[in-house]
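# Requesting a structural model of the entry that follows:
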Amino acid sequence: MLFRYSILFTLLLSGLSSFAQTVYPKITGYFGILHPIVTVSKDETNVNFRDYYTVGFPTGINIWKNEKIGFSFEIVPNIKDDQGTSKVTNIVFHPGVLIGLGNGYTFAGRAAFESSGRYGITPIFNKTIIKSSNSSYFIAVPLPLRFGDDHPATFTLGFQFGIAF
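This is a model prediction of the structure:
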């Protein structure tokens, strides 16, 4: 009799532990460092690290509905150092949808609203490279497309890395 109860108890615990791993919605936070590499418009091509240095600090919250779909809200302050003078040049408000692609890959489709007056979209391809029980490290390729504020449309290629917890 005791043996049956111990088996039942073991099955119950193993069922609860597997249930705890798949509870949704799942909320995660993250912080990253973003380096725009090159920005192209019809008028010019700007390369980061050449004449100036721009860096962004994406910080956000992801709310996963299930393992395939979620919502994310991100804020990205950008700092530019140009000829020895640095300042916050822009803050991007970045809500979007998350699509889990499997094998550690995620697609984020974000709307973009910049404090500079520009707006657009930012598709992002993300890959988790190290995953532990408390956090994971990721790399991402953001591809911002921006319009407005009496400037020509721009397309940027960037590189981002960060930690999610």
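
# Please make it C-alpha for all contacts and neighbour counts, starting now.
OK.

# so I91 sits right up against K80, yeah?
No - with the criterion set as C-alpha atoms under 8 Å, I91 and K80 do not qualify as a contacting pair; they are 11.7 Å apart.

# can you give me the helices in this protein?
Shown for the chain, the helices assigned by DSSP state H span residues 2-20.

# want to put them side by side, so please do this one too:
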Amino acid sequence: MHPIILINKNHTTTNFDGYYQVVFPFGINIWKSKKIGFSIELAPGIRAEGETSKMNNLLIHPGVLVALGKGFGFAGRLAFETSGRYGVTPVLSKVVKKNKGSAFYIAMPMPVRFGNNQPASFSAGFQIGISF
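Next comes the predicted model:
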């Protein structure tokens, strides 16, 4: 997942503005029916700035999955970060190529975060992935 923009009451920042952040979510989806399921994601984040890079955060991301039809989906996730932040992440997704045992998708996560003595924030990102 590539964060695009982060907005809070103090400032607006974009990825590539002095640093590069990327997140590698992986998880398990359990579908209760064709329309609703449960998901748990773990998502380590890596930040490259100047001459260094490091894993700077681990996101624990449980949520509910809803199939909206025609390849569209919605995930409503809770968010717990090792950085001390917490919140919710609504995610809209679309399957762009379905194979026999997998699917390629694109998604737009829209995290809202609170806590850790920082102002509330909203961000948006772009995600591509494969599901099995």
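
# Overlay them and tell me the TM-score.
Overlay of the two chains. TM-score (TM-score structural alignment, normalised by the length of structure 2): 0.99; 132 aligned residues with a C-alpha RMSD of 0.5 Å.

# what's the matching range in structure 1 for the strand ranked longest in structure 2?
In structure 2, with assignment by DSSP state E, the single longest strand is strand 52-69. Aligned by TM-score structural alignment, strand 52-69 of structure 2 falls on residues 85-102 of structure 1.

# so what's the residue most central in space within structure 2 up against?
Residue closest to the average C-alpha location in structure 2 (C-alpha atoms, centre = their mean): P109, at 4.9 Å. Residues in contact with P109 of structure 2 (C-alpha atoms under 8 Å, 6 or more residues apart in numbering) are T89, P90, V91, L92, A124, G125, F126, Q127.

# What residues in structure 1 pair up with stretch 104-111 of structure 2?
Using TM-score structural alignment, stretch 104-111 of structure 2 corresponds to residues 137-144 of structure 1.

# How far off centre is stretch 63-71 of structure 1?
A distance of 14 Å separates the centroid of the chain from that of stretch 63-71 of structure 1, by C-alpha atoms, centre = their mean, to the nearest Å.

# how much does the match of strand 52-69 of structure 2 stray from structure 2?
Its matched residues in structure 2 lie on average 0.3 Å from stretch 85-102 of structure 1 after superposition (mean C-alpha distance after the TM-score superposition for structure 1).

# Would you indicate which residues of that stretch are buried?
Neighbour-count burial for stretch 85-102 of structure 1 flags N90, I91, V92, F93, H94, P95, G96, V97, L98, I99, G100 (criterion: 16 or more other C-alpha atoms under 10 Å).
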